[in-house]
Structures are given as structure tokens and as C-alpha cells.
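Trainee: Sequence unavailable; structure follows:
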């Protein structure tokens, strides 16, 4: 292994030990016998059950058989609480269901049906801020009200021109005062130095776990105490964040022991990731997503294993082999197919990389169809395409389509095409379910001798698999040393893949697994 990777592993281990050392880390969630793949759903855009054009919880329930056939065994629902916005990240009531999405009974039905199929369900937990229309914030405008201390207000000497950690203005004027809103003025930050806030948010966390939710995706997990651009890189901020999430973990434990917590921490470098791990089960791996897509677009390995190997080793050393929450894109980013400029071969090999690397992969709804979209944000969250006709029953019509107008980019069209992107996703997700080494095996780099081939070994339970991906649009050959023992072609995405006389032949954008 290159010295740089060894150094990175040592650094990750040291950071994790430093942050988590004296704490008891939560056990990893029970190992799944399925694929370990999660599916991210924006309910408003997914499926409409009552004909009002807005996706709803019953629409999700009606599509569980599709998701089961795809092979996913976990669902992440973007915010489902009442909110004045279309996206729901400015919550006005944390303990209710958005009436546009249905009732609490509808949510219970969804949970029951998902669990009956062996699927976990997590929901977005938006802890950093509320809506400016939340009753707490409305009460907080009165400086004599106890809720005033639930938010962060400027004091004498405050730099009112300070930039927030997300790049915009940090302070916003109201009633002769200024309050902190790291994201927007409509999203005032809660003050976690106020004990009542911490107590209330733990109670909310316990509430939904008691209703049957399996855990949470922690929105803006790094921003509880990371408020200002000037704080970037300050280790005390990460320590304060972890301290809060440890308190949250301990507080919700009685409601559901070992509830699954995955955090959004948009760190850009390898070394910064595990500082957030502490009480969490997993962290979204933004750096890996960047390297995967850059490599696929350029048809050359741009450090995929330099990112993946040390991260996987650090998580394994921490007892968290599924701690790397991998993905290609999400609801805040340009969709994969748009980033890849509609290149079907690139999309297929990107998916194959995602599904054969360690961790638990997340698929953004419609990614398996090749849905497109670029900012502004609503265009990243266009309706899921179930049918060739956009006016067919069950289609969400929450917004006008800007990119996904083709009838061929739909479940109806792609189900019938064995060579569709949908069926490629299905194939690869099922590989992950069928081969335990792909889910929780060790990861070891394998020198392919060609920068357009990405090769690595996944090893678990006495099984060693060699995984090879051809990033290029040309057929490639890779000579194998007989002493390494990989002599059997176990899986391949292209029928004309060959293994003869110690030479593996991979067609363009194809992937293979050898045993």
C-alpha cells in the first residue's frame, strides 16, 4: 500500500480516537441480509395517490413493490413535517405530518408496509434551524419570552456583516434586533447552548422513533456550532458538534436502541470526515462522490481508491464497516445524468463503482432512470417518471417538467428494456445482495496497470473477489498473475466479457467480478 494511504489511515484512526475515545460508540446497525442500499425520496415529487398532483405518503406506500424489486432495503424521506416551503427544510411543527402528504395514519401504514418488506425507514431531522414562522420563533421576538433564548441573537460588538458558514449573510434584522440564520433569513438557527432546546429536540427525536421510524438523516449535522465562515477548520467546532450529537444519541437510546443516524457533513477532505463520526453510524462521503464522477467523466481514475481505501479502513477499525454513506448525487446537487451530459456508458460504470465499493450506497430517486436536473433547486427535484404519459394516474405534477420530458425516461419504458439504466441498477443492487463481500468486505487496491481500469479486491468470510471496471469507451485487456488466484468469472455486466489464459477482456464501460 502506498505510504500516503498508510499515513491517511493513521491520521483517520487518530482523529476518530481523539473525538470518540472516551465515549462508548454505538454498535453498527444489525447487518442486513439484503443489499444495504438506501433510496432517497422527495415525497412531493415521488407518487400521487389522490389525484391532487402532489406526491404523498400513500403514493410512496403504493410503490414499495417497485422499490423492493429494485433491491433497496432502506428509505430516506426528505422532510415530511408542516412547512411554508415546497422543500420542507423550514419546519413549523416537528411532531406532525405535512397535511399535503397525508395523515399520521398514512405514515404508520407506510412504516408497517415497508417493515413488512424488510425495509428500514429514516426521515430527515432538521435540527439546526426552524422556520421563521415556527411558533417558537414568533414567541422569541419578545425579549421577555423564554423562547427568546431558543435562538441566537446579536449582542453588543457583534460583527453584523459576518459571513455565514454557507457563504451568505449570517445575521438578519428583525424588530430592531439581529438573529443568526446560517442558511437563510427564513431559517433562524436554534441556540444549543440553551438547555431547553437540547431537551426539546431530544424529545422530538424520541417521538418519531416511538412511532416506528428506524433512525434519522441529520440535516446540516456539522452546523449546530459551525456558524461562520471564519470558523472553518476550527477543531473546537467539530468537538462541540459531536458533543451535542452524543447527547442526542444518549437521549434517544431508550426509545429505540441503536437507532440509525447518518450525518450530512459536507467536508471536502479525507481527514475531516471521521471527526464527525463519534455518535453517528455513518457520514455522507462527498469527497468520494466527486472522485467517482470526475473519474467517469474523464475516463481515467482520479484517485478513487486513494479516497475509498483509507476511509473504509478507518471505519472498519472503528467497528463501523457501513459507516461510509456513499452516493453519486443528492437533492442539493446537479443530477448525475446531467453531470455526465447524458452519456449512458458513463452512467452505467458510475453506478457499478458505487455498488461495488464499501459502505452503504444511497440512490437519489429517479437516478436509476437517468432523470436530469440542474439548479435552481426545484429543478433538481422534478417529478418521478412512472409512465410514458406525464398525465397518467399516480404521476406527481407538483412542478412543470424542465428536463425530464422524454417518455423513454420512465419506469414504464425502462422496465421493458433489458438494456436500460433501470435494469442495470437492478442488476448491480442485486449483486450487492448476493455477494456478502460487496456489502461488508475489506477493500484492497489492485494494480491494474492501466489508468482507465479501476480494480480492487473485496474480501470477507473467506471469500476474495476481484472487481474490475473499464472507465473507457474501448475494449480493454488485463493480464492476471495466476498466483493471485482469480481464475473464475463470477459476474459481468456485458455478455462479451471474457477470461481466458489469464487475460480478462472487458468491453467499453463494462464491469466484472472474478473469484
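Mentor: Everything's here; your move. Note that the structure is predicted; figures quoted are calculated from it, not measured.
Trainee: only C-alpha atoms for contact and neighbour calcs from this point on.
Mentor: Fine.
Trainee: didn't residue 425 look like it was pressed against residue 353?
Mentor: No: using CA atoms under 8 Å, residue 425 makes no contact with residue 353, being 11.3 Å away.
Trainee: distance of residue 387 from residue 395?
Mentor: 8 Å (CA to CA, to the nearest Å).
Trainee: Give me the more crowded residue out of those two.
Mentor: residue 395 (25 against 19; other CA atoms under 10 Å).
Trainee: Checking the spatially most central residue of the chain next. Helix, strand or coil?
Mentor: When CA atoms, centre = their mean is applied to the chain, the residue found nearest the centroid is residue 362 (4.9 Å). Residue 362 carries the three-state label strand when classified by DSSP: H, G, I helix; E, B strand; the rest coil.
Trainee: quick one: residue 360 from residue 283, how far?
Mentor: For residue 360, the distance to residue 283 - CA to CA - is 10 Å.
Trainee: shared neighbours, the two?
Mentor: By CA atoms under 8 Å, 6 or more residues apart in numbering, residue 360 and residue 283 have these common neighbours: 323, 324, 325.
Trainee: Kindly write the PyMOL command that selects the buried subset of those residues.
Mentor: In PyMOL syntax, the buried subset of these is picked out as below (16 or more other CA atoms under 10 Å):
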select buried, resi 323+324+325
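Trainee: so residue 431 sits in a helix?
Mentor: Yes: membership of residue 431 in a helix is supported by three-state DSSP.
Trainee: What about residue 175, how many residues nearby?
Mentor: 7.
Trainee: my bad, residue 379
Mentor: 20.
Trainee: Just give the closest residue to it, not the sequence neighbours.
Mentor: residue 373 (5.4 Å; CA to CA, 6 or more residues apart in numbering).
Trainee: for the one you found, what are its contacts?
Mentor: Here residue 373 is in contact with 334, 335, 338, 379, 380, 381, 382, 402, 403, 404 (CA under 8 Å, 6+ apart).
Trainee: From the chain's centroid, how far away is stretch 343-358?
Mentor: 16 Å (CA atoms, centre = their mean, to the nearest Å).
Trainee: now stretch 438-457
Mentor: On CA atoms, centre = their mean, the centre of stretch 438-457 falls 23 Å from that of its chain.
Trainee: Would you mind measuring the gap between the ends of that stretch?
Mentor: Start-to-end span of stretch 438-457 (CA to CA) is 10 Å.
Trainee: Contacts made by that stretch with the rest, please.
Mentor: 1, 35-36, 299-301, 305, 309, 312-313, 321-322, 355-360, 431-433, 458-460, 464-472, 478.
Trainee: Next one for the comparison:
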């Protein structure tokens, strides 16, 4: 076999895809074809003709390790990985993103489960709202409804449609200038993934080292673990069970941060890293615009955070080599001091701490800390990467919905004003814009989207009987569209307001100290514009009295949430749960 020369990552993913097919296809003609980058070199092909599943499994145990070993040799011949581009992010990275869980969103096929066809039918709605991109929760084959345990990274879940349907979604979204961001779950696979099934069936297989193993005695010596904010699991080492075949005598335990059904991948293994890079390249080449990277913090354990940072730098460079405008937004559910170093590799990270600060302000009815602490956070991030993009949000698919947390429409409207006037790239969880409710357990924060009254709602999913968001508790989209004062129209107006004012969309923030602790006051400054924003977090009216130099500077109202707000240099009265934006002229 001639191994001279280099192999591209895209060819590596084709090899990996065919390798997975060995375990997925069953009785079928399965071809393994390795395409060399130099056309003058011989094309090596190995065809496996019709065979039984038992024979296929036996053959695969011989062939796959050889193929994976070859991948390592060839990938070792590759040129050094490119460096990540930390220059100014593309404009769309700073836009407003709509978080869509396809499963409950819109049912185009009538089977009760959301799908690509239903989502396509609602792209005009998403576009009209002003969202510039959509983040799709996982769409890959999976044994669970949420699909955060993937069994095949190269396909889409049949519940959602075919690959042709997904490609049509990409085309339709791009026709409307809407970018599509996929949730990429690479910290772990499903226990049902062929990699793991092969690993436990044959510990001499190269797939065994795709996962993290320890002897039972070693595991017993570990100190008790504590659950993090992103999991309730405290038992991280799992006995092998619920698999098709286990090698006799296998007494090791595998690491699974979230639970035993999600074994963590071993990123110390170059074959794992190459496979993940190839997966990313595959979807970018298909037309996807970026990835939300699930559990980005957990690629390595906390004590090896620097290795995690280095991995994401490598991954970013490889993805930017395919698409220089790609967006990588990471989930690091922790404080800003832990989040900040990840900006060396990731364009954007979710600001969980800001979400907590906003909730604290509603609990205490004091708003001064929001801007002050955000200024400190942004300074930490800028020290790592001056061109960071702060991904801001109120709540997401893992948290009780904000409407349930606040349980007050005036507060909900004020929360929206905070989200769209603070710096960052805002994310809106589907249904937030119509005031959907939802509390734990997780399925109840992922209830069906309400498009119209139930008897008229042809696209409403029925995958779960809703407990919180029903026709009795939530006004559906169709009726809110016709109500000028609805929460939905407020979201649309605020997204438009943000896009119309560069200071709101891209400006920096400076906290402003005022006498009333109930007020959250800050300046937003861009190259071309300066605005002053003030929110009253209280249930009572408060006076906004600015320092003299600011009172002389901000002499006009650019926006007011309440018609009763009038600018007064001696003190502007802000009604309860209200917002005013002041301009220089």
C-alpha cells in the first residue's frame, strides 16, 4: 500500500463515514474507497460484498482498526493546522439568533413531531421577526427525543425528514439571508453509537481508545464527585450495560459526564480529533453556517482546561479553513473567569452569568449591578480576544422558561428590553417571544409551539401533552401578530430598534451611577453613536437624575417603553418596569 503523500480531512471523513457504514448497514453492499489527494496515485478500494451481520461484524473488527491506523498515518503527514483567525468577526456573528428545537416547533408531515418541512413553512415568520440566524438543536439520529446522544453524525434524524429535506431547509433559509447553526454534540456519543458498540465488543479494537476507561479499583479510589450546573449526575464512571455485545472479562468502567447513556469521547486520541474535525467539515461543505458546541467545557476535565482551550483553537482553525465566516458558539456553563480563556478558540460563548444577574435584579428590584458586572466580564473576555462575541440570552432549553420564572407580563417585557439593549449577540428561545411557560423536568420546557388557536393550528406538534403552555395560558402567534401591543410585536420592534442603532448592535457599555438603586443605567457607544439606556427594575416609579455632564449631553428621547415618559433635566420619572433610551440630539 502506497502511503506516500497527504490525505485531506474531507477524505478522512469519507473514510470515517464508510467505516461507520460497516456497522450500520447490515446485509448490504458496502464499499470502502480511499481517495488519495494526488490523482496520480493509485486508488485503493476494498469492497465487502453481501454478508451476514455476524460476518460483517467479524470483518469490521479486522478492517476498521487498519483503516483508522491508516488515517492516523496519513493525518500525521498533513501540513500543520492553520492558526485561528482572531480578527473582527463577520457582521452576522453579532446578529439576533432564534433557537429552534425542531421536535416541538412545527409539524409539516402530520405525525405529531416537528420536522424540516414545518420549519421551512415558518421561515417567513422568523425572517419577519428580524432574526438573522437560527440555531437548531441536534438533528442527528439518536435514541432520545432531545437527540443530545448521537448515533450517526453523518445523517439527519428520520423523524425530521430526509437529507434532501434538510438541504432544502438550508436553501430556503439562505434565500432569506438566514444563517443556519447546528448543535454539534461531540463531547460524547450515544451508548448506541457504533464506535462504542465496537469498543465494548472488542477491547483490542481501535475504537476502544475512542472512549475513556478506568479499572474498577481505580474508580473506587476517586473522591466523591459534585454535580455541575449543567448536570444532575454525580456518578461519572459507568459499568458497561445495555449494549449488543460485550467482550468477556471486560471489567473496566467508562467515563460519562452526563449519564451512562452518553459516554465521553477521548480527545487525547488523534483519531477522535480527526473524526470530529471531519464531521465539522462535512456539514460546512453541505452549507451549514456554524455550530453551537455542546458541553464545550467538558472536552477535557477541569484540571486540564488549557488542553480544552488548545483543542478549540485547533478546531476553529480547521473550520475557518473551510468557511472563513463560520460561527462557533460554545456552551461553557460557568462563571466569566472560566469562560474567558475559551475565547482563544471560540468566536462566541453563552453568558450564563449575565442571565443570572438579570434574574437577581428582578428578585431584588435593584438594577445597578447588571451593567457594572457586565463591564467587568467584557474586560476579561477582551483580554483574551478583543474581537469576542458575547452570546446573551434570558433562558434556554435547559432552564425553566423566563415567563415561568418572572410570572408577570410587565417584568417579561422589561426583560426583553434588557436583552436587546445590553451589548452582545442575543439568542431567543422559541416561544419566548409569545410568553410560553415551562418548568422542569426538561420535556416541560420544550412544549409545542403555539401557532394558532388549537382548532386552527395545523402545524402544532403533539409529541407531548403540554402542562404549562396551553391555549388557556399563552396567546398563540396568529393572535399576537394582530395585537399591536403584544409581547411578540414588542420583540419584533426591539429587534428592529437594535438593528437601527449601531450603538445598541455593536457598541461598548459603560455603567452610569445614579441615586436610585432600582435603576439600571448605562451608556452604549459605537464609532458613530452614543446612547444612554435606563431601566426601572422596580414595581414603583423612580426618578432618573443624571450627573450634570450627562444631562447636558443626552437631550432627546430616542425610545420610550411608556408614552408617559417625558425628559426633564431636573429628573425624568420612570414608571414601574419601564425603559427609556436617550440620544445626544
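Mentor: Done, it's in. The model shown is predicted, which means the values in this text are computed figures rather than measured ones.
Trainee: re the thing from before, may I see the contacts of residue 373 of structure 1 arranged in a markdown table, with distance to residue 499 of structure 1 as well?
Mentor: As requested, the contacts of residue 373 of structure 1 are exported to a markdown table (distance: CA to CA, whole Å):
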| residue | distance to residue 499 of structure 1 |
| --- | --- |
| 334 | 38 |
| 335 | 35 |
| 338 | 34 |
| 379 | 44 |
| 380 | 41 |
| 381 | 42 |
| 382 | 43 |
| 402 | 45 |
| 403 | 41 |
| 404 | 39 |
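Trainee: Relative to structure 1, which residues correspond to the helix ranked longest in structure 2?
Mentor: For structure 2, the helix with the greatest residue count under DSSP state H is helix 53-76. Mapping helix 53-76 of structure 2 onto structure 1 (TM-score structural alignment) gives no aligned residues.
Trainee: Quick check: what element follows that helix along the chain?
Mentor: strand 97-100 (DSSP states H and E).
Trainee: can you tell me the mean distance of that next one from structure 1 after alignment?
Mentor: Once the two models are superposed, strand 97-100 of structure 2 sits on average 0.8 Å from its counterpart in structure 1 (mean CA distance after the TM-score superposition for structure 1).
Trainee: any idea how far that strand is from the chain center?
Mentor: 9 Å.
Trainee: Next: stretch 172-188 of structure 1.
Mentor: 29 Å.
Trainee: Which residue in structure 2 aligns with the residue nearest to the centre of structure 1?
Mentor: Match for residue 362 of structure 1 (TM-score structural alignment): residue 427.
Trainee: Hmm, residue 413 of structure 2 is touching residue 487, no?
Mentor: Yes: here residue 413 of structure 2 reaches residue 487: they are 6.8 Å apart, a contact under CA under 8 Å.
Trainee: Please, where are all the strands along the stretch 401-550 of structure 2?
Mentor: Using DSSP state E, counting those that start in this stretch, the strands assigned to the stretch 401-550 of structure 2 run over residues 425-429, 508-511, 519-525, 530-536, 542-544.
Trainee: now for those strands, which one comes closest to residue 20 of structure 2?
Mentor: Smallest distance to residue 20 of structure 2 across the strands of the stretch 401-550 of structure 2 (CA to CA): 33.7 Å, for strand 425-429.
Trainee: residues in contact with residue 111 of structure 1?
Mentor: Residue 111 of structure 1 neighbours (CA under 8 Å, 6+ apart): 121, 212, 213.
Trainee: One more: residue 345 of structure 1?
Mentor: 473, 508, 509.
Trainee: how many neighbours does the residue nearest to the first one when sequence neighbours are not counted have?
Mentor: With sequence-adjacent residues excluded and distances taken as CA to CA, 6+ apart, residue 473 of structure 1 is closest to residue 508, at 4.5 Å. With neighbours defined by other CA under 10 Å, the count for residue 508 of structure 1 comes to 19.
Trainee: Mind telling me what residue 508 of structure 1 corresponds to in structure 2?
Mentor: In structure 2, residue 508 of structure 1 lands on residue 576 (TM-score structural alignment).
Trainee: Would you quantify the distance from its match to residue 411 of structure 2?
Mentor: 9 Å.
Trainee: Residue 541 of structure 2 now?
Mentor: 14 Å.
Trainee: ditto for residue 151 of structure 2
Mentor: Taken as CA to CA, the span from residue 151 of structure 2 to residue 411 of structure 2 is 42 Å.
Trainee: Between these two, which is the more surrounded one?
Mentor: Between residue 151 of structure 2 and residue 411, counted using other CA under 10 Å, residue 151 has the larger neighbour count: 23 against 20.
Trainee: Give me the three-state assignment for the counterpart of that one in structure 1.
Mentor: Here residue 151 of structure 2 is matched to residue 92 in structure 1, going by TM-score structural alignment. Recorded secondary structure, residue 92 of structure 1: coil (three-state DSSP).
Trainee: Once you drop chain neighbours, what's closest to residue 92 of structure 1?
Mentor: residue 134 (4.3 Å).
Trainee: Residue 260 of structure 1 now?
Mentor: residue 215 (4.4 Å).
Trainee: What's the one you found aligned with over in structure 2?
Mentor: Checking with TM-score structural alignment, residue 215 of structure 1 has residue 290 as its match.
Trainee: now swap in residue 441 of structure 1 and tell me
Mentor: Checking TM-score structural alignment: residue 441 of structure 1 goes with residue 507.
Trainee: what does residue 151 of structure 1 give?
Mentor: In structure 2, residue 151 of structure 1 lands on residue 211 (TM-score structural alignment).
Trainee: How many neighbouring residues does its match have?
Mentor: 22.
Trainee: again, but for residue 407 of structure 2
Mentor: 13.
Trainee: if I look at it, how far off is residue 414 of structure 2?
Mentor: In terms of CA to CA, residue 407 of structure 2 sits 12 Å off from residue 414 of structure 2.
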